[in-house]
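**Student:** curious how this folds, go ahead:
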Amino acid sequence: MAIFTVHLPPTAQGAAPAPEKIVFLRDGFSWPAFFLGPFWLLWRRAWIAAAAWTALLTVIGLVAWKLKISRDAMSWLGLSLAVWLGLEGERIVAWALARRGYVETDVVVGDDEEEAEMAFFHRWRGIAPQARSGEQDA
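**Tutor:** Okay, here's the model as predicted:
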């Protein structure tokens, strides 16, 4: 079973968010983030984080070249940074979502994202009629 955090997009007061705009982020290690680094961040629309990650890698590379640090040490540092991004990548994406106005509202458990969505919307359905009645009045 995996744990997912649920992020709702910004909406008008009392309006329910569009279900297709709700984002589910899996908590845990991300292999795509580990292997693809800044490209994964770009794909996840974390623009600032991708630019900062690229700048960090560039600065580290230039400093290592200037100080003539061994290739072995640089390989270990690169591997360490990749592991860190694999571990924290989803939290970085959550930060990028928060900058765009998304709010982390729930935590759900499921074998995969589809099952987590079903669990969330099953619970959300009990809340949604109140929001929907407000939408119908408008």
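
**Student:** CA atoms for contacts and neighbours, from now on please.
**Tutor:** Noted.

**Student:** for the residue most central in space within the chain, give its distance to Glu115.
**Tutor:** Residue closest to the average C-alpha location in the chain (Cα atoms, centre = their mean): Val93, at 2.8 Å. Note on Val93: its distance to Glu115, by Cα to Cα, to the nearest Å, is 21 Å.

**Student:** and the helices in this structure?
**Tutor:** Ranges of helices within the chain are 31-36, 38-43, 47-67, 71-99, 113-124, 128-137, based on DSSP state H.

**Student:** quick one: buried residues of the first one?
**Tutor:** By neighbour count with 16 or more other Cα atoms under 10 Å, helix 31-36 contains the buried residues Trp31, Ala33, Phe34.

**Student:** nearest to His122, of those residues?
**Tutor:** Closest approach to His122 among those (Cα to Cα): Trp31, at 29.4 Å.

**Student:** what's the first-to-last distance across stretch 25-43?
**Tutor:** The first-to-last residue distance of stretch 25-43 comes to 14 Å (Cα to Cα).

**Student:** quick one: that stretch to chain centroid distance?
**Tutor:** Offset of stretch 25-43 from its chain centre (Cα atoms, centre = their mean, to the nearest Å): 9 Å.

**Student:** and the buried residues of helix 31-36, which is closest to Ala98?
**Tutor:** So of the buried residues of helix 31-36, ranked by how close each gets to Ala98 (Cα to Cα), first place is Ala33, at 19.3 Å.

**Student:** quick check: the nearest residue to that closest one once chain neighbours are set aside vs Phe35, distance?
**Tutor:** What sits nearest to Ala33 in space, not counting adjacent residues and going by Cα to Cα, 6 or more residues apart in numbering, is Gly86, at 5.0 Å. Computed as Cα to Cα, the Gly86 to Phe35 distance reads 8 Å.

**Student:** how about this one, so we can line them up?
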Amino acid sequence: MTMYTVLIPPDTQLDSLSDTDLDRVTFIKEGFCWPALYIAVVWMLFRRLWLVVIVYLVLALLLEFVTRHIGGVAPFVGGILFALLVALEANGLRRWTMERRGWQLVATVEGSTLADAEQRFFSALAARRTSPAPTAPAPAPAPRTGPANAPRFASAHVVGLTPGPRQG
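**Tutor:** Model (predicted):
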């Protein structure tokens, strides 16, 4: 099963999503991104990852410069490793960019396909909306007034914790 993270638009709440907000809910797959492996810059531009494109191009040029000076198979190996790294982190960079823009991560859903994950999320959301309001949680216990494991300095001697003369 594939894991998907669910993000909702900025300035919205999960319990009060309108129909237009429901259409904008975004599911981002966890893991490897094949389009980012083959056409990374096009994929980034399509996803509007402007800062990521700039950093990608700077790092690609720096990698090209360094590996050309090393010579041999270094440019080939370096290029393949860089492309694999970008493809592994592409969906994480997309999620990071959306969170920077104010989108809220509200859930993680698993499904064999995107449609299955969407069905699970929206059916759980519908069940949450139709269920009765939860009761108020029980009050938290009062905090302790003193430190829990403080050594006593009067008569108890704890090796390394009690100040005073050493006993020999």
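
**Student:** just the closest of the buried residues of helix 31-36 of the first structure to Leu42 of the first structure, please.
**Tutor:** For the buried residues of helix 31-36 of the first structure, the nearest to Leu42 of the first structure is Ala33 (10.5 Å; Cα to Cα).

**Student:** so what corresponds to the closest one in the second structure?
**Tutor:** Mapped onto the second structure by TM-score structural alignment, Ala33 of the first structure lines up with Ala36.

**Student:** which ones are touching its match?
**Tutor:** Neighbour list for Ala36 of the second structure: Trp43, Met44, Val86, Ala87, Ala90 [criterion: Cα atoms under 8 Å, 6 or more residues apart in numbering].

**Student:** could you report the separation of it from Val86 of the second structure?
**Tutor:** Per Cα to Cα, Ala36 of the second structure is found 7 Å from Val86 of the second structure.

**Student:** swap in Ala127 of the second structure?
**Tutor:** From Ala127 of the second structure to Val86 of the second structure the distance is 38 Å (Cα to Cα).

**Student:** which residues touch Leu45 of the second structure?
**Tutor:** Counted by Cα under 8 Å, 6+ apart, Leu45 of the second structure has contacts Val53.

**Student:** try it again at 10 Å.
**Tutor:** Val52, Val53 (Cα atoms under 10 Å, 6 or more residues apart in numbering).

**Student:** also Leu41 of the first structure?
**Tutor:** 32-33, 47-51, 53, 85, 89-90, 92-93, 96.

**Student:** report the buried members of those.
**Tutor:** Ala33, Ala49, Ala50, Trp53, Leu85, Gly89, Glu90, Ile92, Val93, Ala96.

**Student:** ok, how many other residues are close to Ala83 of the second structure?
**Tutor:** 17 (other Cα atoms under 10 Å).

**Student:** same question for the one 4 residues further on.
**Tutor:** If you count neighbours by other Cα under 10 Å, Ala87 of the second structure ends up with 21.

**Student:** could you check how far it is from Val106 of the second structure?
**Tutor:** Following Cα to Cα, the distance that separates Ala87 of the second structure from Val106 of the second structure is 24 Å.

**Student:** returning to what we had before: pipe the contacts of Leu41 of the first structure into JSON lines and attach distance to Glu20 of the first structure per row.
**Tutor:** Formatted as JSON lines, those follow (distance: Cα to Cα, whole Å):
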{"residue": "Pro32", "distance to Glu20 of the first structure": "23"}
{"residue": "Ala33", "distance to Glu20 of the first structure": "23"}
{"residue": "Trp47", "distance to Glu20 of the first structure": "21"}
{"residue": "Ile48", "distance to Glu20 of the first structure": "24"}
{"residue": "Ala49", "distance to Glu20 of the first structure": "24"}
{"residue": "Ala50", "distance to Glu20 of the first structure": "24"}
{"residue": "Ala51", "distance to Glu20 of the first structure": "27"}
{"residue": "Trp53", "distance to Glu20 of the first structure": "29"}
{"residue": "Leu85", "distance to Glu20 of the first structure": "27"}
{"residue": "Gly89", "distance to Glu20 of the first structure": "22"}
{"residue": "Glu90", "distance to Glu20 of the first structure": "19"}
{"residue": "Ile92", "distance to Glu20 of the first structure": "21"}
{"residue": "Val93", "distance to Glu20 of the first structure": "18"}
{"residue": "Ala96", "distance to Glu20 of the first structure": "18"}
